[in-house]
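here is my input, please return the structure:
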Amino acid sequence: MMRNGIRRNGPEPKSSPERAAEGRDGGVQSVDRALSIIEVLAEDDEGYRLTDLAVRTGLSPSTVHRLLTTLEKRRFVQFDRTCSRWHIGAQSFAVGATFTRRRNFVAQAMPYLRKLRDQTRETANLAVVDDQSIIVLTRIESREIMRSLTKVGGRVAMVASGVGKAVLATYGDDDVNAIIRRQGMPRLTEKSIVRPSALFAELATVRRQGYAVDDEEARMGLRCVAAVVYNDCGEPLAAISVSGMTSRITDERLPTLGKTVAEVAAELTLALGGVMPGAKPA
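Just a heads-up that it's a prediction; the model follows:
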């Protein structure tokens, strides 16, 4: 471009306001703020009022309203005028669904989740590791009374979940220690595992019995039994689990449930072209 009669090559230098809008990590502040609003809205199906969103995000009401207006135009959020609450919009679902479609094994896993639900009468879940956390891809709900621990799309720390411990049991000690250093070991309930030595002992048990148990470690009154689904290299691709109330998933049922979950996980592994640990690829 020309400036003062001199041709300059390359992009136009950013103005001071533009530079100020960029965080130290190079991220644009307004984008970061908009995404934080979407993340908060995704936490509660009941939606949020403007003032509540401002408190949750730490932003001023005027800033939140400005960003919400922009997001609403793009259908990432929607406003319910009957109760003056903001909710996640259809476009957020459309974009998020790409994550599931990219993992094309989800559709293939559905019959196995239904089988698991029908055999155990408990909610069957499919989850994967994403950024060292567990994210629930889909579930088949139990016909019994159920309080879901984590909704579809929700995240949970690996050390505090059955599916997380099932996957961690396939990792080496150095990798497990790295995750502990990054995530910590939060005490979510009185039964949470909060010492590395106890976690490593638990992982040894998981390896021996072939399934993992979340014994009220993330929420009191709820148990989860999980096993790993492997890819064609014998590495963890995902994990499946059954979850339910402790009144139904009793100590006496755990071995039977663990055997069932492990068997269905092995069946799904083979159906997806994966190989179980120790087996040779075809």
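
C-alpha from now on. contacts and neighbour counts both.
Fine.

which positions within the top helix by length along the chain qualify as buried?
Longest helix in the chain, counting residues (DSSP state H): helix 254-271. Residues of helix 254-271 classed as buried: 254, 257-266, 268-270 (neighbour count, 16 or more other C-alpha atoms under 10 Å).

contact partners of stretch 163-175?
With C-alpha atoms under 8 Å, 6 or more residues apart in numbering as the test, stretch 163-175 has contacts from 127, 129, 133-134, 157-159, 176, 203-204, 206-207, 211-213, 225-228, 235-236, 238-241.

let's compare: structure for the following, please.
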Amino acid sequence: MSTEEADILEEADHQEKDTTADRPAGLIGAVDNVLRLLRLFEDHEMIRVNQVSRDMGLSRSTVHRLLSTLSYHEFVEQDTHSRAYRPGPVLVDIGLSVVRNMDIRSLARGSLVQLRDETDETVHLATRRGTEVLYIDSVESEQTVRVSSRIGWCLPAHATAAGKVMLAALSDEQLTALYPSERLDAPTARAPATRTALRGHLHTVRERGYAVNHAESEDDVSAVGVAIRDQHGQTIAALVTTAPKSRGDEAWIAATARVTTRVAAELTSRTK
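This is a model prediction of the structure:
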């Protein structure tokens, strides 16, 4: 830790001493503040300085310095449009290192193989981190022309089947907090370019029970995504079947949606 960072933490600790009477003896106040701040992401997609100051009873200057330190170490990152903060790549990677060893990835492996065998296409397991989708496992098709593994890839959630089926679980307020700007970056001409257009896509996802990607994230890929839920009914991941756009016509979408939905439902039942 640099001298400057130590000074920041020492100052934050000093400023908040009067509000920490209920802390156990030996607890380091500044570290406690940092950990309490990070836990706000359990309930909020993004956080703002004023909000943190109010919720935690800290001065705005203290919150700003804590967030600046966390941003420097990439535990948080600031949205350029809203100026709010979201989980940064280091924080996400720490979480994912735990997720990779948790039940969902090992539990889903057999389902991925089954889905690959039944569709003869490449299939993926994905999770959402803010406005992005991270692919944490994949089983490739054995066809000569196929979509390759996407393990480790991050793609815009609003332009993928995996992302849309997970975004569909959010309330309108949560979606607005996640996408504060009406304009969205569209990786291809087919992707929704506005928040309003995305809401239309998510309405369709809720009606169908699955999401479709028609060359929205990549020009030559079609996909069907279905949510995987935990014992509380919360969406925790997505099961996705992908194919080259040349095979991904409406008939393929309909047939693949049926199989992917069934396999995802079987996997969901094993998480309970």
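
TM-score of the superposed pair?
Scored by TM-score structural alignment, normalised by the length of structure 2, the superposition of the two chains gives a TM-score of 0.64; 196 aligned residues with a C-alpha RMSD of 3.0 Å.

by how much does the longest helix of structure 1 deviate from structure 2 on average?
For helix 254-271 of structure 1, the mean distance to aligned residues of structure 2 following superposition is 0.8 Å (mean C-alpha distance after the TM-score superposition for structure 1).

tell me what that helix is packed against?
Here helix 254-271 of structure 1 touches helix 105-120, strand 222-230, strand 236-245, going by 3 or more C-alpha pairs under 8 Å, 6 or more residues apart in numbering; DSSP states H and E.

what helix or strand is I135 of structure 1 on?
Per DSSP states H and E, I135 of structure 1 falls inside strand 133-140.

that strand packs against which elements?
Against strand 133-140 of structure 1 (3+ C-alpha pairs under 8 Å, 6+ apart) you get helix 105-120, strand 123-130, strand 155-157, helix 162-168.

of the ones you listed, which approaches L67 of structure 1 most closely?
Checking these against L67 of structure 1 by C-alpha to C-alpha gives strand 155-157 as the closest, at 24.8 Å.

and that closest one, what does it pack against?
strand 133-140.

can you give the contact residues for the strand it packs on?
Applying C-alpha under 8 Å, 6+ apart, the external contacts of strand 133-140 of structure 1 come out as 100, 106, 113-114, 117, 123-129, 150-158, 163-164.

mean per-residue distance, that strand versus structure 2.
Counting by mean C-alpha distance after the TM-score superposition for structure 1, strand 133-140 of structure 1 comes out at 0.8 Å.

got the angle for that strand vs strand 123-130?
Per axes from the mean of the first three to the mean of the last three C-alpha atoms, to 10 degrees, the angle that strand 133-140 of structure 1 makes with strand 123-130 is 150 degrees.

tell me how far strand 133-140 of structure 1 lies from the chain's centre.
Put simply, strand 133-140 of structure 1 sits 6 Å off its chain's centre (C-alpha atoms, centre = their mean, to the nearest Å).

against structure 2, where does it fall?
The aligned range for strand 133-140 of structure 1 in structure 2 is 132-139, by TM-score structural alignment.

same deal with stretch 35-44 of structure 1?
The aligned range for stretch 35-44 of structure 1 is empty, by TM-score structural alignment.

and that stretch, what's buried?
Within stretch 35-44 of structure 1, the residues that qualify as buried by neighbour count (16+ other C-alpha under 10 Å) are 36-38, 40-42.

can you add distance to Q78 of structure 1 and give the buried residues of helix 254-271 of structure 1 back as a markdown table?
Shown next, in a markdown table, are the buried residues of helix 254-271 of structure 1 (distance: C-alpha to C-alpha, whole Å):
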| residue | distance to Q78 of structure 1 |
| --- | --- |
| L254 | 43 |
| L257 | 42 |
| G258 | 42 |
| K259 | 45 |
| T260 | 42 |
| V261 | 39 |
| A262 | 42 |
| E263 | 43 |
| V264 | 40 |
| A265 | 39 |
| A266 | 42 |
| L268 | 38 |
| T269 | 40 |
| L270 | 42 |
